[in-house]
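Peer 1: The sequence and its predicted three-dimensional model are supplied below.
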Amino acid sequence: MNRPVGTATRGTTNPNRLRRMDRWIAATHGAALRRGERPVAVDLGYGAAPWTAVELLQRLRTADPRCEVVGIEIDPVRVAAAKPYEREGLTFRHGGFEVPSDRPPALIRAANVLRQYDEGEVAAVWTRLCARLAPGGVLVEGTCDEIGRRHVWVALGPEGPRTVTFAARLASLERPSDLAERLPKALIHRNVPGEPVHAFLRDFDRAWAAAAPYASLGARQRWVRTVAELAADWPLSKDRRWRQGEVTVNWTALAPGSG
């Protein structure tokens, strides 16, 4: 048997940690899941406990009740611990970036996996994972804090990265640039003057400050006003999820070295 590709993460996980990412996937990529006869999603590197895979199945089935989830972990001890949680539509397997699945997945979600890798390794991992996708499939790779208040993730297809999404629990957000600490590995070291992601977060903070009068109406109204202002200068998605505490921007606008 071939050795899995990759190294074990710390395995930190908590129930509901990935709820924002899951709901975004179900809302914006539900069509990709519905294309297949038996759509499969992979929770890659789910960690020391299987909660994220269990929850992913529940949330994706709101988009397609036929959806199945395969949790993949490089640590065989974690796989053995997850086996009692298997049920119809949910299985756990030993593996890594080779993505051992019987069928090409419509979705691969890799949350908090690449953070421990070097920036120079990210592109090759993205290419490897995207090559495993079913036609029309999507890879979602990113980082969040321990209890799911702050997330940033990249969505990719076979052609490469498409978008970057910033998501927050607005009641706990002091300023948008607080999300910088959760940038995925491809961007976190690029948050310096002269790089597009740094300029984006700078403009985000400026728009947030300008929207301060809306704070009396609540954090959500201030965020919506901020994003509307930001959209004048940045290519933001018009997916109407701003009210959820999310904003999605085209990857080409934030790609390292594109400024």
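Peer 2: Thanks, I have it.
Peer 1: rest of the way, CA atoms for contacts and neighbours
Peer 2: Will do.
Peer 1: what secondary structure does the most centrally placed residue in the chain sit in?
Peer 2: Note on the chain: the residue nearest the mean C-alpha position is Trp153, at 3.8 Å, using CA atoms, centre = their mean. Secondary structure for Trp153, judged by DSSP: H, G, I helix; E, B strand; the rest coil, is strand.
Peer 1: Excluding residues flanking it in the chain, which one is nearest it?
Peer 2: Closest residue to Trp153 in three dimensions, ignoring its sequence neighbours and counting by CA to CA, 6 or more residues apart in numbering: Gly142, at 3.8 Å.
Peer 1: Quickly note the distance from that neighbour to Val113.
Peer 2: 8 Å (CA to CA, to the nearest Å).
Peer 1: Specify which residue of these two has the higher count of neighbours.
Peer 2: Gly142 (26 against 23; other CA atoms under 10 Å).
Peer 1: That one belongs to a strand, doesn't it?
Peer 2: Yes. Gly142: assigned to a strand according to three-state DSSP.
Peer 1: show me the contacts for it.
Peer 2: 110-114, 151-154, 183-185 (CA atoms under 8 Å, 6 or more residues apart in numbering).
Peer 1: ok, 6 Å please
Peer 2: By CA atoms under 6 Å, 6 or more residues apart in numbering, the contact list for Gly142 reads 111, 152-154, 184.
Peer 1: Relative to Ala32, which of those is nearest.
Peer 2: Val154 (16.4 Å; CA to CA).
Peer 1: For the closest one, which non-adjacent residue is closest in space?
Peer 2: Val164 (4.5 Å).
Peer 1: by contact count, what packs against the helix or strand where the one you found lies?
Peer 2: Using DSSP states H and E, Val164 sits within strand 160-168. In this structure, strand 160-168 packs against strand 150-157, strand 246-250, helix 251-254, with contacts taken as 3 or more CA pairs under 6 Å, 6 or more residues apart in numbering; DSSP states H and E.
Peer 1: Put this next to the first one:
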Amino acid sequence: MAKPVGEITRGTTGHNRLRRVDRWITAACGRLLRSADRPLVVDLGYGASHITTLELFERLRAVCPSVEVVGVEIDPARVAAARPYERPGLSFRLGGFELPVGRPPLLVRAFNVLRQYGEAEAWEHWALLRSRIAPGGMIVEGTCSEVGHRATWVGLDEHGPRTLTFAARFDAFDRPSDLAERLPKTLIHRNVPGEPVHAFLRDFDRAWAVNAALGAHGARQRWIAAARMLAAAWPVAVRPPLGGEGRWRLGELTLDWAAVAPRNPGRPPEPTADVRDR
């Protein structure tokens, strides 16, 4: 067997850490999975415990009973520890970004696996994953806080990134731009003046501040109003399955990737005058 592509991560994980992204996946990808005869899903880099892969399997089985999930890990000890939990439709395998599975997966979830890489490497790993998925398939790649209360993720297809989603528990932030620390590796160093993602987060904070009075009715109502305001100026999803009040009520907001894409992908951002002068 060829050496797996990638490096061993810290492996931090825990019960329900990825509940937010799993909830989004079942809504956004349920129809895609049900459209296939033998839908295969890969959970890439599940970490030191099998638990988040098992949770993904159970959540996807609820919307697509025929789905098969394979957890892929680059650490042989983690694979050995997970295998006692295998069951029909759920298995664990040694590997990395090359996705060593028997057929192209329809869906790949890759969470908290790219933070240790450079931006250029992250783009390369995206390209490798995109080359391995089934036609019409999807990759969900992102990162979250230790307990999963703050998260962002990108939805990619074989042609490239399509969406960026922000998700948070309402008591886990003071302003939306607090989620910037969880931006995907391809964006996390782009939160600087002159980059689109910086402009978006600035406008998100502004919409959050303008709707502060609604906080008297709860942060949920304030988030919904801020999302609605943003949608007037940014390509925020406003209809199911990706958007609209039903998703916003969950502390989610999804928008088109093109609106926040870095100006020079894979290369460090150019410092602006105000950055140089600090």
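Peer 2: Here it is on my side, so go on. Because the structure is a prediction, the values reported are computed rather than measured.
Peer 1: Superposed, how do the two chains score by TM?
Peer 2: Superposed pair, TM-score by TM-score structural alignment, normalised by the length of the first structure: 0.98. Supporting alignment: 259 aligned residues with a CA RMSD of 1.1 Å.
Peer 1: looking at the helices and strands packed on strand 160-168 of the first structure, which is closest to Leu201 of the first structure?
Peer 2: helix 251-254 (10.2 Å).
Peer 1: Other residues contacting that closest one?
Peer 2: By CA under 6 Å, 6+ apart, the list of residues contacting helix 251-254 of the first structure reads 162-164, 196-197.
Peer 1: Mind jotting down where the helices sit in the first structure?
Peer 2: If DSSP state H is used as the criterion, the helices of the first structure fall at 19-28, 30-34, 51-60, 76-82, 119-130, 185-188, 196-210, 219-230, 251-254.
Peer 1: Quick check: the second one compared with the second structure, mean distance?
Peer 2: Its aligned residues in the second structure lie a mean 1.2 Å from helix 30-34 of the first structure after superposition (mean CA distance after the TM-score superposition for the first structure).
Peer 1: same question, the longest one
Peer 2: Plainly put, helix 196-210 of the first structure ends up 0.4 Å away from its match in the second structure on average once the two are laid over each other (mean CA distance after the TM-score superposition for the first structure).
Peer 1: angle of that helix against helix 219-230?
Peer 2: Calculated by axes from the mean of the first three to the mean of the last three CA atoms, to 10 degrees, helix 196-210 of the first structure forms an angle of 120 degrees with helix 219-230.
Peer 1: list the helices and strands helix 196-210 of the first structure packs on?
Peer 2: By 3+ CA pairs under 6 Å, 6+ apart, helix 196-210 of the first structure packs against no helix or strand.
Peer 1: mind listing what's buried in it?
Peer 2: Using 16 or more other CA atoms under 10 Å as the burial criterion, the residues of helix 196-210 of the first structure that qualify are 196-208.
Peer 1: In JSON lines: those, plus distance to Val54 of the first structure.
Peer 2: Below are the buried residues of helix 196-210 of the first structure laid out as JSON lines (distance: CA to CA, whole Å):
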{"residue": "Pro196", "distance to Val54 of the first structure": "36"}
{"residue": "Val197", "distance to Val54 of the first structure": "33"}
{"residue": "His198", "distance to Val54 of the first structure": "35"}
{"residue": "Ala199", "distance to Val54 of the first structure": "38"}
{"residue": "Phe200", "distance to Val54 of the first structure": "35"}
{"residue": "Leu201", "distance to Val54 of the first structure": "33"}
{"residue": "Arg202", "distance to Val54 of the first structure": "37"}
{"residue": "Asp203", "distance to Val54 of the first structure": "38"}
{"residue": "Phe204", "distance to Val54 of the first structure": "34"}
{"residue": "Asp205", "distance to Val54 of the first structure": "36"}
{"residue": "Arg206", "distance to Val54 of the first structure": "39"}
{"residue": "Ala207", "distance to Val54 of the first structure": "38"}
{"residue": "Trp208", "distance to Val54 of the first structure": "36"}
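Peer 1: Tell me which of the helices of the first structure is the most buried.
Peer 2: helix 51-60 (a mean of 22; mean count of other CA atoms under 10 Å).
Peer 1: average gap between that one and the second structure?
Peer 2: Taken over the aligned residues, the distance from helix 51-60 of the first structure to the second structure averages 0.6 Å (mean CA distance after the TM-score superposition for the first structure).
Peer 1: Tell me what angle that helix forms with helix 19-28.
Peer 2: 30 degrees.
Peer 1: returning to what we had before: include distance to Leu236 of the first structure when you put the helices of the first structure into JSON lines, please.
Peer 2: Converted to JSON lines, those look like this (distance: least, CA to CA, whole Å):
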{"stretch": "helix 19-28", "distance to Leu236 of the first structure": "14"}
{"stretch": "helix 30-34", "distance to Leu236 of the first structure": "20"}
{"stretch": "helix 51-60", "distance to Leu236 of the first structure": "25"}
{"stretch": "helix 76-82", "distance to Leu236 of the first structure": "39"}
{"stretch": "helix 119-130", "distance to Leu236 of the first structure": "23"}
{"stretch": "helix 185-188", "distance to Leu236 of the first structure": "18"}
{"stretch": "helix 196-210", "distance to Leu236 of the first structure": "11"}
{"stretch": "helix 219-230", "distance to Leu236 of the first structure": "8"}
{"stretch": "helix 251-254", "distance to Leu236 of the first structure": "10"}
